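In: Quick one: sequence and predicted model below, then my questions.
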Amino acid sequence: MEYINLGRTGLSVSRLCLGTMNFGPQTTEPDSYAIMDRALDHGLNFFDTANVYGWQTGEGITEQIIGRWFAQGGGRREKVVLATKVYGKMGDWPNDQGLSARHIIRACEDSLRRLRTDTIDLYQMHHVSRATPWEEIWQAMETLVAQGKVLYVGSSNFAGWHLAAAQESASRRHFLGLVSEQCIYNLMERTVELEVIPAAQHYGLGVIPWSPLHGGLLGGAVRKLAEGGAGRAKSGRAADALAEHRPTIEAYEKLCSELGHDPANVGLGWLLTRPGVTAPIIGPRTTEQLDASLGALDVTFDDAALGRLDELFPPVGKGGPGPEAWAW
């Protein structure tokens, strides 16, 4: 396994991050345990979850599964860099969501209880709160850090200017502030290259891409459909997206075949070449899928291959950061 510092911190994390959103709704608890054990066997030490995962309001089903896995001992908790999130709806009352100081503190306590741990390594704001001043947010986060309940703070789904506002406010308080930004980023969705990634790099934030395979479309969807698989691409938005982009996806899978790698590993491997990226989030439903994902670490690209990927999946505007991407 390869490791990298998370942003400007001294914290070492694996180049792939284990996403746990499937634990509970899609993957049974015993299978979830097996996936997490296998991840540690591979040296994958970066696990990401959220208090809303499990999709039963207020229950934190996925956090509970991880907590019971930690409780088995064997150094499981000590080996894992644990990331979870706050913002989403955890009850029916108005203060049961968002980023008020009240909700941040209470949500953290609840996550610690479900996860059966004393400390959250990376506590991420799942979305920006336009209604809450940064002074209030940082006061709550500083309290949690001072109490040892949180070690680092991250963001998710922030715009570039949100990152700037957050960091400038934290700097005025002489607080470390954000160390990471988790955002949607893949070959088919490159909007963050305009401002989010440049802002993250400027402030020393590690970028953690979610949906690295764009809902499975970059994971060999056409081939799997032909073989009778690719359940996610058979209906709903995934099916509509595949219908819209099918010629491109077919050309992509052909290129992957020429490169000698599975499409999923090419998509993940491409992200690992991108400036500022720390660790794409993989969301395996089985240990076999986890094992296969590790192949992304072995994918290399020459300039011709990278150029072909840019042709198939053009960057936004003229490419690169703004304003050059849309102006001179």
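Out: Perfect, I can see it now.
In: Please make it C-alpha for all contacts and neighbour counts, starting now.
Out: OK.
In: Now the longest helix seen in the chain: buried residues?
Out: Using DSSP state H, we find that the single longest helix of the chain is helix 236-259. Buried residues in helix 236-259, counting neighbours by 16 or more other CA atoms under 10 Å, are found at 238-239, 242, 246, 249-250, 252-253, 255-256.
In: Any idea how many residues pack against E193?
Out: For E193, the neighbour count with other CA atoms under 10 Å is 21.
In: That one reaches P323, doesn't it?
Out: No. Because the distance of 11.2 Å does not satisfy CA atoms under 8 Å, E193 is recorded as not touching P323.
In: Structure two is appended below for comparative analysis:
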Amino acid sequence: MTMNRYTLLGRSGLRVSPISLGTMTFGDEWGWGADEATAQRLFDLYVDEGGNFIDTADLYTEGTSERFIGKFVAARGLRDQLVIATKYSYNAQAGNPNAGGNHRKNLMRALDGSLKRLNTDYIDLYYLHTWDRMTPVDEVMRAMDDAVRAGKIRYVGLSDTPAWFAARAQTLAQWRGFEPVAAMQLEYSMIERNAELEFADLAVELGMGLVPWSPLGMGVLSGKYKPSQGGATSGGRLDTVLAQNPGAKPPPGFDKLTERNFRIVAELEAVAREADRPMAQVALNWLHRKRGVSSIIVGATKPEQLRDSLASLEFELDPALAARLDAVSEPGRPFPYYMFEDGHQARIHGQVDVSSKSAAYDRPVHVPAPRT
């Protein structure tokens, strides 16, 4: 696998790189990002390596991320070559409840703002950023479809929603002729595998490409927290957030420095040593193998971090090593998911081997580049 061996995003025809450039780090407003000069180097490195999939959001660094991307893309004349994804949902004006949320009014407000900051007249992939628990799903899908028909967006995505919401959205798209959901963005890594309980099957069955964010577990899998070196903290995003709440319970999603996770990191360190690869590369390579994944979002604050991540495509992890990582990071199976495990399912299938498809069924189509 290489950066310029593109894959389709879900069931769409859109070609995207296997690694997407995450740009939450573009801008230093949040205390741990990259200044403009460094962000420019990261952008140039990514596109020069063949990458075409850029991920941002109106929320990121108070809009600076989108502004940087718009400036960098225009300077190099790359608008038509790149797939630019951004998101809406978070509030932009305290005290105004309609300046946030999933509803039509906020979607239209946020979309026009993103178009202006990105210095473009269309967005390739527009995500609902986070479910607001209130807006009807049919309102979201109709508003997204209207934006597609207006030429402002090309493809529709969902991020951080329940599985039922995503399934309902895709069903409405099919029934009513709305633009379907092409991508589903979720936190997914070796230390956060709950996406496998519902979303992997959802993605494959309903044609949504999974686009994992935080594939290194906010840096926990990057090699900065090696148990062999005492698990020392790294000064990155996770530490910055935890330092803002000393002695308090970590905010939701930031409770990464746990005994379980350090057991996973210890095994990852051992596997990486045997594979003769950095821990971050092994963690990303492992995730690329997972069901339903179209592209993985990788952020960086330094060019060497991004180079290291891109190199995760250069090798195939030995299946035996991958199996060890699967075992140590196996997520819990609460009801009803434990009933879908092999041992329980064997009672349904008469204690004989049963496959849903033959090995030759529906193999991926691969069109190789001409050899020179």
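Out: Sure thing, it's come through. Quick caveat, the model's predicted, so the values are computed rather than measured.
In: Show me where the stretch 1-150 of structure 2 has its helices.
Out: In the stretch 1-150 of structure 2, the helices defined using DSSP state H, counting those that start in this stretch lie at 36-48, 64-76, 104-117, 137-149.
In: and of those, who's closest to T161 of structure 2?
Out: Closest of those to T161 of structure 2 is helix 137-149, at 10.8 Å (criterion: CA to CA).
In: What helices and strands are in contact with the closest one?
Out: Helix 137-149 of structure 2 makes packing contacts with helix 104-117, strand 153-159, helix 163-176 when contacts are defined by 3 or more CA pairs under 8 Å, 6 or more residues apart in numbering; DSSP states H and E.
In: and it, which stretch of structure 1?
Out: Following TM-score structural alignment, the partner segment of helix 137-149 of structure 2 in structure 1 covers residues 134-146.
In: how far does the matching stretch sit from the chain's center?
Out: 23 Å (CA atoms, centre = their mean, to the nearest Å).
In: That one: which residues count as buried?
Out: Applying 16+ other CA under 10 Å to stretch 134-146 of structure 1 flags 134, 137-138, 140-142, 144-145 as buried.
In: still on that earlier bit, among the helices and strands packed on helix 137-149 of structure 2, which is the most enclosed?
Out: Highest mean neighbour count among those (mean count of other CA atoms under 10 Å): strand 153-159, with a mean of 23.
In: mean per-residue distance, that strand to structure 1?
Out: Average distance, strand 153-159 of structure 2 versus aligned residues of structure 1 after superposition (mean CA distance after the TM-score superposition for structure 1): 0.3 Å.
In: Packing partners of that strand?
Out: On a contact count with 3+ CA pairs under 8 Å, 6+ apart, strand 153-159 of structure 2 meets strand 123-128, helix 137-149, strand 181-187.
In: Make TSV out of the ones you listed and add distance to V220 of structure 2.
Out: Formatted as TSV, those follow (distance: least, CA to CA, whole Å):
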stretch	distance to V220 of structure 2
strand 123-128	26
helix 137-149	35
strand 181-187	14
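In: which residues sit in contact with the residue mapped onto L312 of structure 1 from structure 2?
Out: By TM-score structural alignment, L312 of structure 1 lines up with V328 in structure 2. By CA atoms under 8 Å, 6 or more residues apart in numbering, the contact list for V328 of structure 2 reads 263-264, 267.
In: From the residues you listed, pick the one nearest N102 of structure 2.
Out: Set against N102 of structure 2, the nearest of the contacts of V328 of structure 2 by CA to CA is I264 (36.0 Å).
In: Would you confirm that that closest one contacts A327?
Out: No. I264 of structure 2 is beyond contact range of A327, at 9.4 Å (criterion: CA under 8 Å).
In: could you measure the residue positioned nearest the centre of structure 2 against Q93 of structure 2, distance?
Out: Nearest to the geometric centre of structure 2 sits P212, at 2.6 Å (CA atoms, centre = their mean). Counting by CA to CA, to the nearest Å, the gap from P212 of structure 2 to Q93 of structure 2 is 29 Å.
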